[in-house]
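1. Sharing a model that was predicted from the sequence below.
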Amino acid sequence: MLKNSFSKDPMNRLSSWVGDDCCQWVGVKCDNVTGNVIKLNLRQNPSSNDVCFSESSMVSSGLSPTFIELKFLRYLNLAGNDFNGSKIPEFIGSMRHLRHLDLSRGGFAGPVPPQLGNLTHLKFLDLHVPFLCNGFGGLYTQSLGWASGLSKLRFLDMGSCIMSEAHDTFQVLLDLSYTGIYGELPGWLWNISRFQTLQVSGNQLTGSLPQHIVCDGCNLWLLDLHNNSLTGSIPHWLSHLETINVIILSANKLSGAVFEGENASSLLTGKNVLNVLDLDDNMLSGEIQVGDVYPDASLKILSLRGNNFTGPIRSQLCQFRSLRVLELAQNSLTGQIPHCLGSIQFDSDAGGLISQTGVEIAEIIKGIMETVAGNGAHSLIDLSSNHLVGTIPEELTNISKLEGLNLSNNHLTGVIPAKIGNLKMLESLDLSNNQISGIIPQSLSAIPWIVSLNLSNNNLHGPIPTGNQLQTLIDPSIYAGNPGLCGPPLPKKCRNVPPSTIEDEEDEDDKRERMWFYAIIMFGVGTGFWVVVGTLVIKKSWRDAYFRFVEKTAVKIHQQFKSGIRSTGVKKEIVYELSVYKYCPW
């Protein structure tokens, strides 16, 4: 009996497996007409895709031969349970109605049975083995000829399975990540019209990507070749795939100007449905040119770290309204930071396709490089280690959902924006190694989640703000290289600067602008006064004409005033004397 093949069931998942009506058991589904069992789902969800199984996993010494009695089974999922290094049994190859088979993260070891090639209706096959499961020796195969008959297969994951001796590897596989494959990419790999995903990352592949392919009816939406030794340029045809959602070519040796010429009008536009473009750690060059961006452009992750890109950060990038990660660090970019970046929300909750792909990207946040799932990426702007100049745009403080901001190792001047505290979701802020001056705004202490801060090697001065989350950041190196700073956690004490009197929301630029405003007003008033008075003093003819005009006007007003009183019938004597004295003797 199937239940008895599991020696441990910590979560009592099989507690409902009693009685004769198996269609009512948890994890079992039957055909509504025939009553045959067509689905068995005992998947144990892990805390991470990197783990094999957990304390809540069921334990078995191997798949029971009683499985073969489920002749009409279409769906079998045993992922994440502990099968103690047992082999995948050959009899699974006789369950010919199977369309979905998932034995991943199950602690299986030994050869992949070629009898799996008998499952001609199979559309989904997942045998991937996380590294932590390889204590059992892992799965391996010396040939993939058995897969040539799986004509309906649309998803195949054999990640970390050992197949270094399999010479026919590339003919059928979609996921060959970390399998020990080496050598040049064969040309026939790119007959991709039948595949939707192609993942060959983490191997020792060399050679270049083909400059031309035939892709009639191609539905490829994920291409992941990262962490190999590929050379050459990124071909133009890649930017013309209408279905491509994810392109990850990072950690190779690719070169050339990827965003110039034909690619400039396609890769960074809304003509395709690209969600992720990761070209980190290559030798790509040229300017980052952006074509005409469509209003519905869906780009969410743009990662170009560690290349040789030059020129400015173009404001056209701000047209990608769905961006959540902008990684342009470690290049040779020049010019100023576009103010329009503040109009993008960088919403980390923006889901989309990357939440379904299992794509992993590398990001540096909190000063540490992490590999995270695409849907787990922090909302991030990283422009560090370039040649950027100018000030930090005040508009960046409008990005309320930003979680990481790194502008370090540039040539930025000016002050830290007074409203930096508006970035309520910020976890990491690095402004180190610039030429930023002024005080540290008190509003910085209002950011509740900040756990990584680096303001070192600038020209900051004044007391270090205290309170709230800043109280937990006690490493003096955060503020090192700023001789004008004082107060905890630095040993230098502040003198005659009561913390309560610090003008937190007013930086030195505001004060300077106010002083210039008042000076201009005073200059204007003084100039106007002396233009009139000075002229009267110097020109006697103008002075006489001016006083005659004043005397005539006064007389006219007096006459009109007297006639107005007579018309009201009021009998009253008014003595009105007008004397005009010319005090100046010249």
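-> Received the coordinates, thanks.

2. can we go C-alpha only for contacts and neighbour counts from here?
-> Fine.

3. Excluding chain neighbours, what is closest to residue 395?
-> residue 342 (4.7 Å; C-alpha to C-alpha, 6 or more residues apart in numbering).

4. residues touching that neighbour, list them.
-> 395, 396, 397, 398, 399 (C-alpha atoms under 8 Å, 6 or more residues apart in numbering).

5. With secondary structure, distance to residue 563 and neighbour count added, can I get those in TSV?
-> Compiled in TSV, the contacts of residue 342 are given as follows (DSSP: H, G, I helix; E, B strand; the rest coil; distance: C-alpha to C-alpha, whole Å; neighbours: other C-alpha atoms under 10 Å):
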residue	secondary structure	distance to residue 563	neighbour count
395	helix	66	16
396	helix	69	25
397	helix	68	20
398	helix	67	17
399	coil	71	21
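
6. Out of these, which two sit at the greatest distance?
-> Greatest spacing in those, by C-alpha to C-alpha: 395 and 399 (7.9 Å).

7. where do the contact lists of those two overlap?
-> Joint contacts of residue 395 and residue 399 (C-alpha under 8 Å, 6+ apart) are 342, 343.

8. ok, now how distant is residue 25 from residue 71?
-> Between residue 25 and residue 71 the computed distance is 18 Å (C-alpha to C-alpha, to the nearest Å).

9. if we can go back for a sec, am I right that the residue nearest to residue 395 is in a strand?
-> No - counting by DSSP: H, G, I helix; E, B strand; the rest coil, one finds residue 342 to be helix, located in no strand.

10. next, the one to line up against it:
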Amino acid sequence: MTVITFTGGSSLQLLQAIVFLTLLLHLRPALGFISSVGDADSDNIRCLDGERQALLKLKRGFLDAYGNLSSWRSGDENKNCCNWKGVHCSNQTGHVLELRLGFSYLGGMINPSLLELPYLTYLDLSYNDFNHSHIPEFIGSLGNLEYLDLSRAKLSGPIPHQLGNLSHLQYLNLSCNNLTIIENLEWLSHLFSIKDLDLSFTNLHVANDWLEVVSGLPYLTTLNMAWCDLPPMGHSSFPHFNNLKYFTSLESLHLENNQLKGGIPKFFGDICTLRELRLSGNNLDGQLVERINDLSGCAKDSLEVLELARNQFTGSLPDFAMFPSLKVINLFSNKLNGTASKTIGSLHKLEHLDVSSNSLQGVISEAHFSNLSKLRHLQLSDNSLTLEFDFNWAPPFQLDEMYLRSCKLGPTFPNWILTQSNVTTIDISHAEISDTIPAEWFANFPPKLVLLNLSCNQIHGLLPNVSKMPLNAHTIDLNANHLEGPLPLFSTNLSSLSLSKNRFSGSLTPLCKINGGLLGFLDLSDNLLSGALPNCFMHWPNLFILNLAGNNFSGEVPSSLGLLSMLVTLSLHNNNFSGDFPLSLKNCSSLKFMDLGNNKFSGKVPAWIAEGLPQLIVLILRSNKFNGSIPWHICQLKYLRILDFSLNDISGTIPQCLNNFTAMAHKGKSSSNLFDGDYLGTDGGYVCMGIYVDSAMIVLKGREYEYGKNLGLLKIINLSSNKLSGKLPSEISSLLELVVLNVSKNNLIGEIPQMIGQLKQLESLDMSWNRFSGEIPSSMSELQFLSHLDLSYNNLSGKIPSSTQLQGFDATRFIGNWALCGLPLTEKCPSEETPPQSEPTDDGSKDVEKDKDEFKKWFYAGAGLGYIVSFWSVCGSLLLKQSWRHAYFLFLDNLKDWIYVTMAVNKARLWRKFQNQG
């Protein structure tokens, strides 16, 4: 019991004492608490039995797979719930005041036993997994709650309006769930005490009252409504704000990634307490200079963070000197142009400047950085800026990050960069540097350096000694330069290395010293490296990208390659590798992209390929010496989008189970990305230093192209230039998303599948140099996207179907089919010919005799040509090479077909005429 004694004093002092006593009685349960890590007197404080039982009920509702609530037990040895993990009690009453259960990996349900903790002021259930259950309505009855965090808890459904009953709530975080609202945010207006409100990643697209509601919360200091699909801020929502001082306490406003349009509301500039304004990722537009002037109210003195990235602002950079407190300026990915004002150099508090991915131009000089001593992050990439500094210029700042991609820094190596001793990231790619790398720079690398990108320049000469680089230097990108010589020794802890598109030569062996187990990305493509691969891949268990294409490597693939269980991309294209299909790859079950094309591999395509590599999306074996038949097991590769077995010696029939290629049959995500996930590192030279993009040589429209960024848009089957026989399976017509089909230069027979017109996405179809017969299916006229077609040199007959698409191709795409007629061929079909009118004669017998003579000429000419064909069919085998003989026989087959068909047509025509006139 608390006793207060008065010995005198004024009535005012007495009143103050009474007020103090009243507050003490009301706040007593919340004065102090103990925790499981806690206070000296914790052993003397016991939780109440009723509240302990409530916690045990709460535990029974949870799924605690990791045992984080193992201390919550009912036994006498652990009876005091105030010592349980995550439980915090009052150090005076023992009442449970706080439950800190965030990041506890809990599942299951939230039990109503929470209502039996009447003094609970703090509830954190964030970063758990409640399996998309709803927020319980009873949480709105926890009347003493001051702090509620349910973020990233896998909750879904509508936000219960009962939360509006929590009038003491000061902190509410419901972010990053799958929540929505049914009607409006009216319930939010009752949270009179709220200071920090985070509803980010909540679907608020019907909340037309959002601005009116949140602006009226008197104590609100932080508002986060990013990624909420908010309705636009209509002018009718805030004309009264200049008169009624709303947002009177707001310091931080996050409205990123919504659909906000127009300009920046002018009343934002009248929020005198505003420190952070984050509006990136919207559709705001207009001249930036004018929009920034709308913030010229009292907010100009307090504003520290201004983020307007990924909008549609145009014009030049404004004079930011009007915001003397600015620490962060983020304007990347707008439509800005013009030059940068030197007044930016007066922002002595500026720490972060990002104007990348615009169309800025002109010269950046020392004057732009004259007073920026606190600058730590500089991002000027992807503009047309020229950085001109005195050779001995010493910047006033020490950068942490430096992104200057596509800025002109050369031709000599920028000496001022050597002064940055704290830098962790250096990107000076595409910088027009045509110099050697200073040896002293590599010898004195900044100790914190994590990423170095010098790619896409004209840097030449030998690479200096890099073995003494700091252990933190995890990523090195030197691709697309003119570096030469043997591979140097790199740091053992390297995690990403790209040396592609240079002139490095010699063996791969020096890289075996990278044995720290961190290497995840290795791209050495398009160099002059040679010899057999060393058997040291066991040092790189985390490697997921391996690109050795375009070198002179030879020999068999080493067995240790099979230890790369994390490998996703393997490109050995265009080398001299030999031997059978590498058996060790059977263990690389994560492979999605595999290109072994243009080598000397031989043997059969293994039947285990689907079982061992079930994730394959791209399988390219073109231009090798593989033989045998196509295993039917390959149809089990349901994710396959690109299959290229062309230019091999594969025989047998095409498997009928092609319809199991479900990724080619069903429409997937419309994306140029090959994979759903992105890989950090270099991207093979398409966008230096960014997201890795696999590339492959693809035969499309009769020519070979290198596809990189758009490879994911292609669905391809290429089986051309083999010895395949039999029919083209009708199941091919079920691959509705197929873009390219090439079965040319084989021995395929039978008719073209009648339903081939179902392949609506087909852009390239090559069936030339086979023995297809019958008519061209009429459904082919429905292929509206077809831009390349070749049906030449087959045994096709009849009229070419009529369509704008088919008649638009050159006649050469149909030649060699001697019974084919109709446009674009010059040969008319029999039904289209107009019989010639004979002049009347005295004796019709003259015409009859003339036709009899013509019939005899055709008969004897055909017999003579048949003899010639038979003769050369025998003698040709003694005179021609094997590669010529195959084409020659095909030519003879077509020639005979032409002769016989021509004879038959003319014989029938003449005989009918002879009969009619006889």
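-> Yep, that arrived. Note that the structure is a prediction, hence the values are computed from the model and not measured.

11. Relative to residue 318 of structure 1, how far out is the residue nearest to residue 395 of structure 1?
-> Taking C-alpha to C-alpha, one finds residue 342 of structure 1 at 9 Å from residue 318 of structure 1.

12. and what of residue 484 of structure 1?
-> 36 Å.

13. Same check on residue 152 of structure 1?
-> 42 Å.

14. What residues in structure 1 pair up with stretch 813-824 of structure 2?
-> Counting by TM-score structural alignment, stretch 813-824 of structure 2 pairs with residues 478-489 of structure 1.

15. tell me the SS of the residue nearest to the spatial centre of structure 2?
-> Most central in structure 2 under C-alpha atoms, centre = their mean is residue 678, positioned 4.6 Å from the mean C-alpha point. What three-state DSSP gives for residue 678 of structure 2 is coil.

16. Name the nearest residue to it, ignoring sequence neighbours.
-> residue 691 (6.2 Å).

17. Go through stretch 26-38 of structure 1 and flag the buried ones.
-> Neighbour-count burial for stretch 26-38 of structure 1 flags 27, 28, 29, 30, 36, 37, 38 (criterion: 16 or more other C-alpha atoms under 10 Å).

18. Find the nearest non-adjacent residue to the second one, please.
-> It stands for residue 28 of structure 1. residue 40 (4.9 Å).

19. what's the helix or strand hosting the one you found packed up against?
-> Take DSSP states H and E as the rule and residue 40 of structure 1 turns out to sit in strand 37-41. Under the contact criterion of 3 or more C-alpha pairs under 8 Å, 6 or more residues apart in numbering; DSSP states H and E, strand 37-41 of structure 1 touches strand 28-30, strand 75-77.

20. and the first one, what does it pack onto?
-> Just to be clear, that refers to strand 28-30 of structure 1. By 3+ C-alpha pairs under 8 Å, 6+ apart, strand 28-30 of structure 1 packs against strand 37-41.

21. residue boundaries of the helices in the stretch 351-500 of structure 2?
-> 439-443 (DSSP state H, counting those that start in this stretch).

22. Structure 1: matching residues for stretch 572-580 of structure 2?
-> Using TM-score structural alignment, stretch 572-580 of structure 2 pairs with 249-257 in structure 1.

23. So which residues make contact with that stretch?
-> So stretch 249-257 of structure 1 is in contact with 224-234, 278-287, going by C-alpha under 8 Å, 6+ apart.

24. Contacts only, for the counterpart of residue 441 of structure 1 in structure 2.
-> Using TM-score structural alignment, the equivalent of residue 441 of structure 1 in structure 2 is residue 777. Counting by C-alpha under 8 Å, 6+ apart, residue 777 of structure 2 makes contact with 752, 753, 754, 755, 756, 757, 801.
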